[in-house]
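Q: no sequence for this one, just the structure:
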């Protein structure tokens, strides 16, 4: 937001969880948005996600690399049109590695014991792209279907949201609410890798005017470690 009294600064939200405001500048945001629009087209495009219990997620989703469905991964859009999932491009995998380096080098708050070296040899191979309109929410959940402990990388485009980052034991308190704006980076790994998190609110009309997006896009990058563990698709 222009004209703020104090600039937003890098913040460690919890052990292993780091928020870097404005990590993507306007040009990189525009490039990522254009790519998301292409990925959202059929086949294996943007879809509504339904849970096994009959619930419907209000945020719509498209996947790259591997297709996430509740609660596993497949090579095809098994709960959509059944088409093969689109590949995750190398430049996006590289963005994930760069995000981890930005978050943990130097280690947050001088925590020299947090070693990110293993993640340098594991390329990011999965992207979940969620689109939120003004009424969309995301309940508290954990990203637990992956076998790799590599950090989750979250990039925000468009409208600001309230991002709730909790603990590893329960969906309830303690948690901390963080305002994520367009271009912000949030990385969580190490002791925070399996923390519950969610989006209780989106703030409509807060996207940068020059971006050309109504609503919010969240690009979440993960390392699956699932080559031998896929059972569907």
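A: Yes, it's here. Keep in mind it's a predicted model, so treat the numbers as computed, not measured.
Q: okay, CA-based contacts and neighbour counts for the rest of this
A: Will do.
Q: please, where are all the strands along the chain?
A: For the chain, the strands defined by DSSP state E occupy 11-14, 17-20, 60-64, 67-69, 72-74, 126-132, 138-141, 152-158, 160-165, 176-180, 185-188, 197-203, 216-222.
Q: with distance to residue 87 and mean neighbour count as extra columns, can I get those strands in CSV?
A: Converted to CSV, the strands of the chain look like this (distance: least, CA to CA, whole Å; neighbours: other CA atoms under 10 Å):
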stretch, distance to residue 87, mean neighbour count
strand 11-14, 32, 18
strand 17-20, 27, 23
strand 60-64, 5, 24
strand 67-69, 10, 23
strand 72-74, 13, 19
strand 126-132, 9, 24
strand 138-141, 25, 16
strand 152-158, 18, 26
strand 160-165, 28, 22
strand 176-180, 27, 17
strand 185-188, 22, 26
strand 197-203, 26, 19
strand 216-222, 13, 23
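Q: between these, which one is nearest to residue 89?
A: strand 60-64 (8.5 Å; CA to CA).
Q: would you mind measuring the gap between the ends of stretch 41-51?
A: The first and last residues of stretch 41-51 sit 22 Å apart, counting by CA to CA, to the nearest Å.
Q: the strands of the chain: which one's closest to residue 27?
A: The minimum distance between residue 27 and these falls on strand 152-158, with 11.9 Å, by CA to CA.
Q: ok now the closest one, how far from the chain's centre?
A: 5 Å (CA atoms, centre = their mean, to the nearest Å).
Q: with stretch 53-68 instead?
A: Here stretch 53-68 is found 13 Å from its chain centre; the criterion is CA atoms, centre = their mean.
Q: ok, and what's touching that stretch?
A: Taking contacts as CA atoms under 8 Å, 6 or more residues apart in numbering, the residues outside stretch 53-68 that touch it are 39-40, 44-51, 73-78, 85-88, 125-133, 135-138.
Q: so what touches stretch 207-219?
A: 26, 29-30, 127-134, 154-161, 181-182, 202, 204-205.
Q: comparison target, given below:
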């Protein structure tokens, strides 16, 4: 099956799954553009390579990361924060490509958030066995804006909980082209990714790629 990668921002047969108030999975939402998006990710990586960041506690993250946009999310011994330049290269982060921006805005609108103007795109690469522990996205200045998360490559189990770490957690399998949007009452919900299982994907080989769009000001 072939897809037009350029002309359609909203693919057909999008399946909407409600997770919680303000939180939704849009199945296949960016599937037609997947290979174009991954090519744009590769262009970002040429300028700002993937790296394994260190937490304030001194632990290396299993997920490799980079960013594009006006700012990038970084972590080291000094803490979690946003920076307007890549600490690895000393240069500004690459810009968010127009297609990525438009798709993130369109996904936010589908999730019920019409004023989203993302200026950060955190790009995560999950090798086999890599995971993301339950956490809240709370380094932004304004929690009015949603989080938009796009999945590509190997499938992964997404965990989505409540506002307390001890709340019941839903487990949802995410595959290429799926987008999760959460904001409003769910903006500070705990979420994470279970260890990625071994496999092979024709577009990413042995890894999962995740793009997380945020508006920080």
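A: Nice, thanks for sending it over. Given the structure is predicted, the values throughout are model-derived calculations rather than measurements.
Q: neighbours of the aligned partner of residue 41 of the first structure in the second structure, how many?
A: Using TM-score structural alignment as the criterion, residue 41 of the first structure maps onto residue 46 of the second structure. The number of residues packed around residue 46 of the second structure, counting by other CA atoms under 10 Å, is 10.
Q: got it, and residue 175 of the first structure?
A: 17.
Q: cool, and residue 204 of the first structure?
A: Neighbour count of residue 204 of the first structure, defined by other CA under 10 Å: 17.
Q: residue 158 is in contact with that one, correct?
A: No: the pair residue 204 of the first structure and residue 158 does not pass the contact test of CA atoms under 8 Å, sitting 9.2 Å apart.
Q: just to revisit the earlier point, could you dump the strands of the first structure into JSON lines with distance to residue 116 of the first structure added?
A: Shown next, in JSON lines, are the strands of the first structure (distance: least, CA to CA, whole Å):
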{"stretch": "strand 11-14", "distance to residue 116 of the first structure": "16"}
{"stretch": "strand 17-20", "distance to residue 116 of the first structure": "13"}
{"stretch": "strand 60-64", "distance to residue 116 of the first structure": "24"}
{"stretch": "strand 67-69", "distance to residue 116 of the first structure": "25"}
{"stretch": "strand 72-74", "distance to residue 116 of the first structure": "25"}
{"stretch": "strand 126-132", "distance to residue 116 of the first structure": "19"}
{"stretch": "strand 138-141", "distance to residue 116 of the first structure": "24"}
{"stretch": "strand 152-158", "distance to residue 116 of the first structure": "12"}
{"stretch": "strand 160-165", "distance to residue 116 of the first structure": "21"}
{"stretch": "strand 176-180", "distance to residue 116 of the first structure": "24"}
{"stretch": "strand 185-188", "distance to residue 116 of the first structure": "12"}
{"stretch": "strand 197-203", "distance to residue 116 of the first structure": "22"}
{"stretch": "strand 216-222", "distance to residue 116 of the first structure": "14"}
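Q: mind listing the helices for the first structure?
A: For the first structure, applying DSSP state H gives helices covering 26-39, 90-104.
Q: identify each buried residue in the shortest one, please.
A: What that stands for is helix 26-39 of the first structure. In terms of neighbour count (16 or more other CA atoms under 10 Å), helix 26-39 of the first structure has its buried residues at 29-30, 32-33, 36, 39.
Q: the last one now?
A: Of the residues in helix 90-104 of the first structure, those buried by neighbour count under the rule 16+ other CA under 10 Å are 92-93, 96-97, 99-104.
Q: do stretch 74-81 of the first structure as well
A: Using 16+ other CA under 10 Å as the test for burial, stretch 74-81 of the first structure gives 74-80.
Q: residue 202 of the first structure -> the second structure?
A: Per TM-score structural alignment, residue 202 of the first structure is aligned with residue 196.
Q: what sits against that match?
A: Contact partners of residue 196 of the second structure, counting by CA under 8 Å, 6+ apart, are 126-131, 154-157, 208.
Q: and for residue 117 of the second structure?
A: Residue 117 of the second structure is in contact with 105, 215, counting by CA under 8 Å, 6+ apart.
Q: ok, now residue 122 of the first structure?
A: So residue 122 of the first structure contacts 150, 223 (CA under 8 Å, 6+ apart).
Q: do that again at 10 Å, thanks
A: 93, 97, 148, 150, 223-225 (CA atoms under 10 Å, 6 or more residues apart in numbering).
Q: can you pull the contacts of the alignment partner in the second structure of residue 190 of the first structure?
A: Aligned counterpart of residue 190 of the first structure in the second structure: residue 184 (TM-score structural alignment). Residue 184 of the second structure makes contacts with 21-23, 112-113, 143-147, as judged by CA under 10 Å, 6+ apart.
Q: in a markdown table, list those residues along with distance to residue 171 of the second structure.
A: As requested, these are exported to a markdown table (distance: CA to CA, whole Å):
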| residue | distance to residue 171 of the second structure |
| --- | --- |
| 21 | 16 |
| 22 | 17 |
| 23 | 14 |
| 112 | 22 |
| 113 | 24 |
| 143 | 24 |
| 144 | 25 |
| 145 | 24 |
| 146 | 20 |
| 147 | 18 |
